[in-house]
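Student: using only what follows, build the 3D model:
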Amino acid sequence: MKQEFKCIKCGLCCMSLKGVEQAKKLDDGTGVCKYFDRKNKLCTIYDTRPEICNVEKGYKFFRDKISYNEYLKLNYRVCEELRRTKK
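Tutor: Here you go, the predicted structure:
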């Protein structure tokens, strides 16, 4: 069975788009996703969000470079780093 990414829905990735080339069209100009509800800390288009915002679907952009398990590990590492630095 394929392992799934367990998102805690903190919204930190949605608020950290500055400099992320793949998310450039989503950035509202402040580094925050234009579809992110800052008050409720939720994505307003979650069910139809772009593939780059869905870890499982976003793997297609990286599958020629790293294994799926390594990709998940990197995503968890980025999440941990965001939580550590954005407190």
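
Student: when you work out contacts or count neighbours from here on, use the C-alpha atoms and nothing else.
Tutor: Noted.

Student: now do Arg38 against Leu26, distance only.
Tutor: Arg38 sits at a distance of 14 Å from Leu26 (criterion: C-alpha to C-alpha, to the nearest Å).

Student: want to put them side by side, so please do this one too:
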Amino acid sequence: MSFLTPFPCDKCGICCCHVNLSLETQFLDRGDGICLAYNPHLKLCRIYGVRPDICRVDEQYKKNYINKYTWQEFIELNQIACRILLSK
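Tutor: Okay, the predicted model is just below:
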């Protein structure tokens, strides 16, 4: 697999504001569920270029899920997670 279509992220920051909910991202929690690297006022990651792999949907897919789902299925699962977080 050499090319994946980009993940359709609208950059709302909701995943960055709930890092405490996943064991994989709890290490990023600044103590209130918000990522240490997230600027909630600007809705931007301060370390985007060097963010951890857990924050990179395409890298997570390639490393952990490529044998379980198609890329489209993985996108759909992530979008479901986004909608759940938005409803909180």
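
Student: that older thread, Arg38 and Leu26 of the first structure: which has the busier surroundings?
Tutor: For Arg38 of the first structure versus Leu26, the count of surrounding residues by other C-alpha atoms under 10 Å is larger for Leu26: 20 against 14.

Student: nearest spatial neighbour of the aligned partner of that one in the second structure, skipping sequence neighbours?
Tutor: In the second structure, the residue equivalent to Leu26 of the first structure is Leu28, according to TM-score structural alignment. In space, not counting the residues next to it along the chain, Leu28 of the second structure is nearest to Cys35; the distance is 5.1 Å by C-alpha to C-alpha, 6 or more residues apart in numbering.

Student: where exactly do the strands run in the second structure?
Tutor: For the second structure, strands defined by DSSP state E occupy the ranges 38-39, 44-45.

Student: may I see those organised as TSV, with distance to Ile84 of the second structure and mean neighbour count added?
Tutor: Shown next, in TSV, are the strands of the second structure (distance: least, C-alpha to C-alpha, whole Å; neighbours: other C-alpha atoms under 10 Å):
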stretch	distance to Ile84 of the second structure	mean neighbour count
strand 38-39	20	18
strand 44-45	21	16
